[in-house]
Each structure stands twice: as C-alpha cells, then as structure tokens.
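Student: Predicted model and sequence follow; I will ask about them next.
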Amino acid sequence: MTMDDPDELRAWLIALRTPGLGPGGLREQLDAAGGDIRAALAQLRRDAARLDEPAQAWLARPDEARLDADLAWLAVPGHRLLRCTEADFPPQLEHIPQPPAVLFVVGDAGLLLYPQVAIVGARGASAVGLTHARAFALALAEAGFAITSGMADGIDGAAHVAALDAGAKTLAVVGTGADRVYPRKHHALARRLAAQGALVSEFPPGTPARPDHFPRRNRIIAGLALGTLVVEAGLRSGSLITARLAAEQGREVFALPGSIHHPLARGCHRLIRDGARLVESAAEIVETLTPAARMLGGDLAARLEAAGGGEAAALSRIAGDGGVACGLDGTDGSAGYRRLLTELGHEPTALDELVRRTGQSAAALSSMLLMLELEARVTSLPGNRYQRLPGT
C-alpha cells in the first residue's frame, strides 16, 4: 500500500469526519486496530449503535460528494494529509493533551520536523510591538529555528512576514480548513506561506472559522514549538491561552516586558509574575531552548529508526550548538543519500517526481532532504521543489 492509496485516504476521511469522534476517539480506535485505519473504521461501524444518531447516519452513508472533494484537494501537488501513524508526524505533538490524529498541510510538511519557536501576541499590536516581533523572528530564524504562529493579524502576521522576507522557515497553524484564509486580509500572506513555508490545520478542507476552533489551534501551536514568545498581550488575549497551554505541556514560555502604562504589556507582565521568562534578546531564547532542540532531534531519530528509516542516525544530530544542525556527516556514507542526490540532479525537482524516481515514500524523502538541506547540499524552493546546491 502506498502512502497515497485513495482507498486508505478515503477511510481516513470518513473517520475524521465522523461527528463526535474527535482526535482522541480516532486515536483510540487506531490503537485498538494496531494503526490500521481500515480496521479501525470497520470496528467503528460495528460499534455504531453506541454512537449518536449523526455519527451513525454518517458511517452508514457518508457524503460521497464531500469525500470526493476532499480527495481532489489532497491530489493537488503540495497538499498532504499527515497522519499520526506516519514516521514523520511531529513527535513533539505526541506529548500534548488531546494530540491531533492528522494534520492537513499545504506546502512543506518537512518544516514540522524543525525545532520551532512560536511567536504570538496581540492582533491590535503597537508599532513597537510589531517591530519587536519582526526583530525576534528574524534573529531566531537566523539561529536555525522555524517560526510558528497562527496567521492572525498583528504580531502573528509580522513574525511570519519577517521570516518569509528573510527566506527563512515559517509555518502557520490555522483555525479553519487549510483551504480557507482567516482573516481575509491575509490572502497574500497565505499564498506566500503555501509557497515558501507551510499552512497547517487539523480541520478538514472547507471548515469555516469558529470561536471554539482557535483554542484548539493554539494547543497545536504550543505543542509544535519548543518555546512560546509572547510579544504583546492584553489581559484577555488569546495569546495567553497559547502561553498557558505551552506551560501545561512543559514547554518554555517567554514574555517581553513593557511599560506599566501600556494595556498590551499587562498580559506579558502577568505571564512573568506567573513564571514566564522575561527576555530582552533572542539570544536568551536560543540559549534556553538548545537542550530541548537536541532532545527533539533524538526523539525524531528514535521514531524514524523504529519505522525503519535509514536516515535516523543523521536526524539524531538535527540540533547543534546554536539550536540548529551541527556538522552532519551521516549522509556521505549512505547509498540512499547518494542515490537521492543523483536522482535530484541539478535542476529544480518536485517531491512527487523524486518519489517516482527513487521508489521511496514522500515521508522518507522529506526527512532525507531535510538532512541534506541542513548540510547546505540541497535547497528547498517554492512549490515543494528541491535543487542541489553548486559543488555538491
């Protein structure tokens, strides 16, 4: 069975859209079925009498038009359903309450494997706050961290744009389907994120913005990131929810202090009183998160090794002294990496084409390309394409 088997994808989509099941219920079914989604769905249907009427009706007769639309969306290059049963599902999400069962991704799903820092804050941020968000995003990106946020107005958008303008890695976790843009003014930003970074959602395509979706979105932002930086926040800001979730998940929380007269400093001051780290420079964040970045690399390597990934030894060295990759030397002696470089050639090549040329899964290739990119032997391009760098 290939990763893109439409029958398997259809089974996932039916399960995901079952009313009332949720990620926790789906993961329970998967655990009982040994990770086999078809077996999990079959058992779910056998137990349908225990479910409420909407779930029973859906399982008995799914909306085929809706499923066909989902499959058509997933068939678009650069669109992916990243499942918790796959080796490159972000391991850091396994340690949060109610971990998602899947992530719908537009763009480069490999960014989810990088050490990340979340930068969040007020939608109606001040000019000074926006300047701080851009400066911290740029400095952290230069240190090797991917910048994660929620594509909201204000601090979120400023952090994303700063990373994109610098050609750095950034991803947005959204509270709608990955095919929707919220707020609407961010259509241009969403296009840039899809081309140069990634848009991520646990919600199926077509899901509109709803108030209860954003706290759920925030737990994924906090869960993906090794640490969360709050730049500006009022006392009732949703950013404080992200910070609280990060703290509950055992992640670092950082906050910028501000004037005692500024209402958007009060949320940060409360966080600092409650134990968040007061920071004045990105270097403080990099120093604090370096051990966690190393641990993330080890977790990812163990996950891939358990799945039989030959790239595990190299991935164990994802995080180096600056919170980024140190000298990776595990690729030179690997026949798999040598073949990948040969098949890649010196022209921009799409990931789907590399899957066809090498016969390897997209998950395995994404991990190997990540290692080659960290070694400065390959560069990623818009449209989920890759190219060898001169001299390699």
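Tutor: Sure, I can see it.
Student: Please count neighbours and contacts with C-alpha atoms only from this point.
Tutor: Will do.
Student: neighbours of the closest residue to residue 265 other than its chain neighbours, just the number please.
Tutor: Distances taken as Cα to Cα, 6 or more residues apart in numbering put residue 258 closest to residue 265, at 5.0 Å, once the chain neighbours are dropped. Neighbours of residue 258 under the rule other Cα atoms under 10 Å: 18.
Student: I figured residue 322 hits residue 143, correct?
Tutor: Yes - the pair residue 322 / residue 143 is scored as a contact, 6.1 Å apart, by Cα atoms under 8 Å.
Student: hang on, residue 73 in a helix?
Tutor: Yes - judged by DSSP: H, G, I helix; E, B strand; the rest coil, residue 73 forms part of a helix.
Student: which ones are touching the residue nearest to residue 265?
Tutor: 265, 268, 269 (Cα atoms under 8 Å, 6 or more residues apart in numbering).
Student: In this structure the last one contacts residue 259, no?
Tutor: No - here residue 269 does not reach residue 259: they are 9.5 Å apart, not a contact under Cα under 8 Å.
Student: which one of the two has more residues nearby?
Tutor: When residue 269 and residue 259 are compared for neighbours, residue 269 comes out ahead with 23 against 10, by other Cα under 10 Å.
Student: can you tell me how far that one sits from residue 144?
Tutor: Between residue 269 and residue 144 the distance is 28 Å, computed by Cα to Cα, to the nearest Å.
Student: cool, and residue 343?
Tutor: Distance from residue 343 to residue 144, by Cα to Cα: 27 Å.
Student: Can you verify residue 253 is assigned to a helix?
Tutor: No - Residue 253 is assigned strand when assessed by three-state DSSP, not a helix.
Student: Give me the number of neighbouring residues for it.
Tutor: Residue 253: 27 neighbours (other Cα under 10 Å).
Student: I'd say it and residue 247 touch.
Tutor: Yes - using Cα under 8 Å, residue 253 makes contact with residue 247 at a distance of 6.4 Å.
Student: Can you show me the helices along the stretch 151-300 of the chain?
Tutor: 155-165, 187-196, 213-224, 238-248, 266-273, 282-306 (DSSP state H, counting those that start in this stretch).
Student: So which of those is nearest residue 75?
Tutor: Ranking the helices of the stretch 151-300 of the chain by proximity to residue 75 (Cα to Cα) places helix 187-196 first, at 15.4 Å.
Student: try it against this one:
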Amino acid sequence: MPVADKARTRAWLRLIHTPGLGPRRIARLIAQFGSAETAVAAAPRGWAHAGLEPGRSGEPPAADAQGVEQDLRWLEAPAHHLVCLGEDDYPPLLAPLDGAPAALFVAGDPALLWHAQVAVVGSRNPTAGGRDNAADFAGELARAGLVVTSGLAAGIDAAAHAAALDAGGATIAVMGTGPDQVYPAANRRLAARIAAEGALVSEYPTGTGVRREHFPQRNRIVVGLSLGTLVVEAALQSGALISARLAAEAGREVFALPGSIHNPLARGCHRLLREGATLVESAQEILTAVAGPARELGQKLRQRLDSAGPDPAKPPASILDPAYQRLMEALGHDPVPMERLVERTGLTVDALSSMLLVLELEGRVAAIHGRYARSGS
C-alpha cells in the first residue's frame, strides 16, 4: 500500500475505532475538515463541532490502536478494500441516506457497489417453494445483468446469493459481523465464493462478532445499495419486513411474492402488499420497474469510468456472448420495436428484454419510446 494511501486509511480507521464517533458524527467531521487526516489532526478542539466533547484531560477518547492495526493487516491482503464516505468508490445510492456507513470493508470487487442492484430477502427458515422462488428470481435478475444483494443469512439470503453466482452473475453479501467473521458458520464456503466472484461488505471492523443489534443495521445497507427490494417469504415479525420498511422510507421499490393464506411465511408479504408493495410473479416485472433508475445509475458509472479512462483489458461480458452478437446484428441506427427484434433474432421477449437492459447499461443501445437502436455515443 502506498504511503499516502496508508496514511489516509489509518486516519479513517482511527475515526472508526474512536468511541463515541458513529457514522453521523464522522460524516460531520469529514464535511467540516475535508478529509480524515485533517479531521484527526484537528482533535481535540475541532471534534467538539461533531458533537464529541473532550474529556477531563482535554483530549477526545483515544482510538483503539490494536483494532486499527488489526484492520490494517486485513487490508494488506489481496482484494481487501476500505471504501470511505465522500470518496469516488463509495456507492452513490447509499451516500445520501441518513446514517450512511462512514466506511465499508470490502472483500472482493468494490466496483460492484456502483452497479445496479436488487435486494432479495426473506425468511431464514423458508419453505422449499420459497427457497426455489428466491433462487429462480435471483438467477433471472443476475442473467439480466443486475447484481443480487442480500445479507448472507441462512435460507432465502443464501439461496439468492448462490443462484446469482450459478447464473454467471454477481452478488453482494452485506454482513452483520466484521468482514473476517462469517455468520452463520454454515455459509463459510458460500462467503468464500462470494469474495472470489462478487463482494462481501461490512461496516464493522475486523474481529466484530455476532451482535443482535447489528443485523437490523446491516439491513439498511442491503436496501440502501439497491434500486428495489424483493421479499420472498416473511413472517409478520421478521427482519425482512424491517428491510422492506427501510426501502420504502428511502424511496426505493418494494416487491413481494404472494403465497398461500395457510402459509405463515406468506403473511408478511401479504401485509406488504396491503401497504402498497408491488405484487410480482416474474423477474421480468422487477426488471421493467427498475429499468429507468438502472439506466440513470449506468450513466453515472459510465461518466465515472470515462473520467478515469477506458480499461481495454476488461471488455463488457456481452461482447463475448454469441446471443448478444446476434442481437447487435439485428439492431440498426433506426429504432425498431421489440416484435421486429423477436423476428430477426429468434429470441423470446423475456430474453431480449434482459439483454437490452444489459446493453443499455453498457451504453451500446438506446431505448426510444419502446423502440431500440444502437447507441450513437
């Protein structure tokens, strides 16, 4: 790690490990002083502006030096990152939320935090049908180019993560523990696969074990990263309903699957539907609902990548897929309707809709009043 990066990282970790400094206070310090290094240097007097009063000695509470060093050692490993509020890599959908995490520990690909995501959540003890539904929806969403985000819990979460990876897509697991502490232990193999093919994310420092209050806090990150949240199965008192409420409060889409009136795990979903959640029976309905916001996020990502310069070593995955090549050959510079693309490619409407969304996010296709053409940009 370069010296400048290490100084910046150490300053952030000192803030994170200082007792009494939560996400809101750290955000105020960064807003006032412009950087973590400057904020740390401004102690003790400057810290009073963040609501942290000096103690009797006139000094602010000392950071946990051992915790800082432990985190630094973790960050020295390959594919381990610290993504900090106010910096370029911080996810744009999460940043505006009240109480957004000051920093995120990431094992895997931090670039996925910028990609269009849909959260899939539900019961830790689902029915067989609920587990299958979670896997089916997650697989379809992943094949359409969206990142599937969940909380690494047993049940629906694990099924969604695994299905997204099996579909050749990406998934983000937001942890309620430190990034080096997998819970439940039964998901360790899954967590290792997610770190290799997606991203494990936590706001908690290394060594943080299981604490009940951390899991509702984790839920705000799951839904804050996502354009919408799908609740597959949930009891009337469940963490999934907390996630749905947080998503609605953040102005994000909430989707729910209906179920049998005799299934207690359907009652939470039915409550959400009565309260205004969108009833969905296919992943395509979710894709249609989030297509607009996904395009906007894709444009922001392209602008960011353009400002950083292209990376020719990483061409879009669709360039290598024969089905996408067939679709691009069927597209011209004059907009054509969906039915014409079905005729030209022999692909189904569902398949074309998913592929066109991916191409829009890559900036290769433009959607114009329900018609599609090659992008002129």
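Tutor: Received, thanks. Being a predicted model, the structure only gives us computed values, none of them experimental.
Student: just to revisit the earlier point, quick check: neighbours shared by residue 322 and residue 143 of structure 1?
Tutor: residue 286.
Student: Would you mind measuring from the residue most central in space within structure 1 to residue 336 of structure 1?
Tutor: The structure's structure 1 has its C-alpha centroid closest to residue 112; by Cα atoms, centre = their mean the separation is 3.9 Å. Residue 112 of structure 1 is 22 Å from residue 336 of structure 1, where distance means Cα to Cα.
Student: Residue 60 of structure 1 now?
Tutor: 45 Å.
Student: More neighbours: which of those two?
Tutor: Neighbours were counted for residue 60 of structure 1 and for residue 336 using other Cα under 10 Å; residue 336 has more, 17 against 11.
Student: That one - that's part of a strand, no?
Tutor: No - assigned with three-state DSSP, residue 336 of structure 1 falls outside any strand and is helix.
Student: Can you tell me, leaving aside adjacent residues, what's nearest to residue 115 of structure 2?
Tutor: residue 147 is the one closest to residue 115 of structure 2 (Cα to Cα, 6+ apart), at 6.8 Å.
Student: Look at the one you found and say how many residues are nearby.
Tutor: 27.
Student: That one and residue 169 touch, don't they?
Tutor: Yes - if you go by Cα under 8 Å, residue 147 of structure 2 and residue 169 touch, sitting 7.0 Å apart.
Student: Just send the helices of the stretch 151-300 of structure 1 back as a markdown table, with distance to residue 45 of structure 1 too.
Tutor: As requested, these are exported to a markdown table (distance: least, Cα to Cα, whole Å):
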| stretch | distance to residue 45 of structure 1 |
| --- | --- |
| helix 155-165 | 41 |
| helix 187-196 | 36 |
| helix 213-224 | 27 |
| helix 238-248 | 34 |
| helix 266-273 | 46 |
| helix 282-306 | 31 |
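Student: which stretch among those helices comes nearest residue 131 of structure 1?
Tutor: With Cα to Cα as the criterion, residue 131 of structure 1 lies closest to helix 155-165 of the helices of the stretch 151-300 of structure 1, at 8.1 Å.
Student: what's the mean distance for the closest one versus structure 2?
Tutor: With mean Cα distance after the TM-score superposition for structure 1, helix 155-165 of structure 1 departs from structure 2 by a mean of 0.8 Å once superposed.
Student: That helix - contacts with which helices or strands?
Tutor: Counting contacts by 3 or more Cα pairs under 8 Å, 6 or more residues apart in numbering; DSSP states H and E, helix 155-165 of structure 1 is packed against strand 116-120, helix 127-142, strand 146-149, strand 170-173, helix 187-196.
Student: The ones you listed into CSV, with extra columns for distance to residue 75 of structure 1?
Tutor: Shown next, in CSV, are those (distance: least, Cα to Cα, whole Å):
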stretch, distance to residue 75 of structure 1
strand 116-120, 28
helix 127-142, 31
strand 146-149, 26
strand 170-173, 21
helix 187-196, 15
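Student: closest to residue 158 of structure 1 out of these?
Tutor: Across those, closest to residue 158 of structure 1 is helix 127-142 (Cα to Cα), at 5.8 Å.
Student: can you pull out the strands in the stretch 251-377 of structure 2?
Tutor: For the stretch 251-377 of structure 2, the strands defined by DSSP state E, counting those that start in this stretch occupy 253-256, 278-279, 336-337, 365-368, 371-374.
Student: Which of these has the highest mean neighbour count?
Tutor: strand 253-256 (a mean of 25; mean count of other Cα atoms under 10 Å).
Student: so how far is that strand off the chain centroid?
Tutor: Taking the mean of its C-alpha atoms, strand 253-256 of structure 2 sits 16 Å from the chain's own mean (Cα atoms, centre = their mean, to the nearest Å).
Student: Mind reading off the mean deviation between that strand and structure 1?
Tutor: Strand 253-256 of structure 2 sits 0.3 Å off on average (mean Cα distance after the TM-score superposition for structure 1).
Student: Does anything pack onto that strand? Which helices or strands?
Tutor: strand 228-231, helix 239-249, helix 267-274, strand 278-279.
Student: at 6 Å what do you get?
Tutor: Packing partners of strand 253-256 of structure 2 (3 or more Cα pairs under 6 Å, 6 or more residues apart in numbering; DSSP states H and E): strand 228-231, strand 278-279.
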